[in-house]
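> heads up, no residue letters with this:
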């Protein structure tokens, strides 16, 4: 997977962004949290390779929280986001230190911490790298609903093992999850009568559009807002 395809348009990270709070330990992980801790429904947002300090990601968390959810954005990459301009550590090397398998394992205590606080249903949404972590959670029946946004590293065989309702939001221009692959995901899900699914390919956008959009690009913001709305509707449907 080429970093130029996965990691273009890096965000300007801001540790102070968002209307929520950064806590040092939520299920053993530093995290950004938003919304009422008394909510019985929670959403975990799992970042792309740029991590949980991305302002757009936190805006999304805040807006989901405003709909009645308790939202957690864990720092699964431990303060070490990928740096596109760091020639000493190309993407494959960075990925060796930040495997999706590790993210999956670290997500389990986060889910346990939510349940300890009285949460009855947990959804998870992931962007690019994070989408693979969410897929693993869906395969393990750790969550009640999943959303993948411009996923990477997710195979057709992964989708065959998904055990909870899943929405997949793809981009028209995406060399990591091209429409042809997304349609293969959809064909697999169509054969799984026990799993509710929603698949959508957004026209005129490229990989990363749902979280790495530019705030001054009206068209990009509109597409990202549409993706967030689709995500929220999916969680509203499946998180009781």
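Noted; the coordinates are in hand. In this text the structure is predicted, and so the values were computed from the model without any measurement. Numbering: from 1, shown residues only.
> Please count neighbours and contacts with C-alpha atoms only from this point.
Will do.
> Just the buried positions in the lengthiest strand in the chain, please.
Counting residues, the longest strand found in the chain (DSSP state E) is strand 197-206. By neighbour count on 16 or more other CA atoms under 10 Å, the buried set for strand 197-206 is 197, 199, 200, 201, 202, 205, 206.
> ok, how many other residues are close to residue 101?
Residue 101: 12 surrounding residues under other CA atoms under 10 Å.
> Tally up the residues packed near the closest residue in space to it that isn't next to it in sequence, please.
Sequence neighbours aside, residue 133 is the residue nearest to residue 101 in space, at 7.2 Å (criterion: CA to CA, 6 or more residues apart in numbering). Residue 133 has 31 neighbours, counted by other CA under 10 Å.
> same deal with residue 112?
Using other CA under 10 Å, residue 112 has 14 other residues around it.
> With the one 3 residues further on instead?
Neighbour count of residue 115, defined by other CA under 10 Å: 16.
> Using the three-state scheme, assign it.
Taking DSSP: H, G, I helix; E, B strand; the rest coil as the rule, one finds residue 115 in the helix state.
> sorry, back to before: can you list contacts of the longest strand of the chain?
With contact meaning CA atoms under 8 Å, 6 or more residues apart in numbering, strand 197-206 is reached by 165-174, 179, 182, 186, 189, 220, 223.
> got another, please set it beside the one above:
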């Protein structure tokens, strides 16, 4: 049985949140033609469906197209491409090189809106992260997932050596890479007149970086981003709340030792337009790495909340 959630005020009282948000119409537009600002190559994508993985990748014309397996989903195809943003395109991984990233685009129901997705410590090639990005793209968005760790994500199940690994990823370098990806999205979508709004999503480590990114994003009305969704962000600085340049939906579980509910509530109280959804009994990673049927149910609910939040702030 799905755990109770503190419903954000934009959900109608008494109505099932998942049904309410799923019924909201999503924006439609012509398929987006991105300028070839970086080199591309084909790559496969996997699809998570109720706890199992299904490979639905299909090679087509030098790129990967992914057929939707959900009859009730809005899109039928999603295209994926590997990119190198900035630098000289060398994949050596040095600090002077460009940032590797993965871009997923909705093909038939593209709404023209760009979304930056910041991964957890397992990196941008992790299957759970790619799957979540695919699902977001299925609803019309163009999702950019950068390699925050320059080819060296965390790969262990245990925490032994984690602090030393994290220390090897300087915050200044990571924030610079994120800002470079933001500039790329602005150039490709906003400045090009494709979309007036951009969104940002972050998980765990990426959630903490989302807070920092929005805090330096130029202030209310002047930033690149118009909405954010933070899933159980780690190492979040609640003192940055008044500086967040866009409204953020914070999603977490009350059993998560890496994302304290007190911090989330402080951010919600002090950040302009912020809302929090706290799931009873859920731990870290439940929304994109569900480990049980209960996790899976709340993961679907959290996805619906996110979808409604993005629609209201980016498309409405």
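Looks like it came in fine. Source: prediction; values computed, not measured.
> Report the two of the contacts of strand 197-206 of the first structure separated the most.
Farthest-apart pair in these is 189 and 220; separation 28.6 Å (CA to CA).
> and these two? which has more neighbours close in?
Under the neighbour definition other CA under 10 Å, residue 189 of the first structure and residue 220 were set side by side, and residue 189 has more, 23 against 20.
> quick one: the helices in the first structure?
Assigned by DSSP state H, the helices in the first structure fall at 3-6, 55-65, 91-97, 100-116, 129-139, 156-160, 179-190, 218-238.
> residues in the second structure aligned with the first one?
It refers to helix 3-6 of the first structure. Helix 3-6 of the first structure lines up with nothing in the second structure when matched by TM-score structural alignment.
> Please report how far the residue lying closest to residue 272 of the second structure once chain neighbours are set aside lies from residue 177 of the second structure.
When the adjacent residues along the chain are set aside, residue 272 of the second structure lies closest to residue 247, with 6.1 Å between them (CA to CA, 6+ apart). Distance of residue 247 of the second structure to residue 177 of the second structure, given as CA to CA, to the nearest Å: 22 Å.
> wait, which of the helices of the first structure is closest to residue 75 of the first structure?
In terms of CA to CA, the element of those nearest to residue 75 of the first structure is helix 100-116, at 9.4 Å.
> mean distance, the closest one to its aligned residues in the second structure?
Relative to the matching residues in the second structure, helix 100-116 of the first structure has an average distance of 2.0 Å after the fit, by mean CA distance after the TM-score superposition for the first structure.
> what residues does that helix touch?
Residues from elsewhere that reach helix 100-116 of the first structure (CA under 8 Å, 6+ apart): 26-29, 42, 76-77, 122, 129-130, 132-134, 136-137, 142.
> One more pass at 6 Å, please.
For helix 100-116 of the first structure, contacts defined as CA atoms under 6 Å, 6 or more residues apart in numbering pick out 27, 76, 133.
> Can you find the partner of the residue nearest to residue 101 of the first structure in the second structure?
By TM-score structural alignment, residue 133 of the first structure lines up with residue 209.
> any idea how far its match lies from residue 129 of the second structure?
The value you get for residue 209 of the second structure to residue 129 of the second structure, if CA to CA is used, is 16 Å.
> Residue 312 of the second structure too?
As for residue 312 of the second structure, its distance to residue 129 of the second structure is 23 Å (criterion: CA to CA).
> between the two, which one's more packed in?
Per other CA under 10 Å, whichever of residue 312 of the second structure and residue 129 has more neighbours is residue 129, with 21 against 14.
> Give the aligned equivalent of the more buried one in the first structure.
Correspondence of residue 129 of the second structure to the first structure, assessed by TM-score structural alignment: residue 57.
> The second structure: which residue goes with residue 73 of the first structure?
So, by TM-score structural alignment, residue 73 of the first structure is matched to residue 145.
> I'd like the distance between that match and residue 100 of the second structure.
Going from residue 145 of the second structure to residue 100 of the second structure by CA to CA gives 9 Å.
> Could you do residue 130 of the second structure as well?
Distance check for residue 130 of the second structure against residue 100 of the second structure: by CA to CA, it reads 14 Å.
> what's the angle from the longest strand of the first structure to helix 179-190?
Here strand 197-206 of the first structure runs at an angle of 170 degrees relative to helix 179-190 (axes from the mean of the first three to the mean of the last three CA atoms, to 10 degrees).
> roughly how far out does stretch 229-238 of the second structure sit from the chain middle?
Put simply, stretch 229-238 of the second structure sits 13 Å off its chain's centre (CA atoms, centre = their mean, to the nearest Å).
> Span of that stretch from start to end?
15 Å.
> With stretch 224-243 of the second structure instead?
End-to-end distance for stretch 224-243 of the second structure, by CA to CA: 14 Å.
> how about it: buried residues?
By 16+ other CA under 10 Å, the buried positions in stretch 224-243 of the second structure come out as 224-238, 240-241, 243.
> Name the nearest residue to the residue nearest to the spatial centre of the first structure, ignoring sequence neighbours.
The residue lying closest to the centre of the first structure (CA atoms, centre = their mean) is residue 126, at 1.3 Å. Spatial nearest neighbour of residue 126 of the first structure, excluding adjacent residues (CA to CA, 6+ apart): residue 46 at 4.6 Å.
> Aligned to the one you found, what sits in the second structure?
By TM-score structural alignment, residue 46 of the first structure lines up with residue 118 in the second structure.
> Residue 180 of the first structure versus the aligned partner of residue 238 of the second structure in the first structure, what's the distance?
Counting by TM-score structural alignment, residue 238 of the second structure lines up with residue 156 in the first structure. Going from residue 156 of the first structure to residue 180 of the first structure by CA to CA gives 11 Å.
> what's the answer for residue 240 of the first structure, then?
Separation of residue 240 of the first structure from residue 180 of the first structure (CA to CA): 33 Å.
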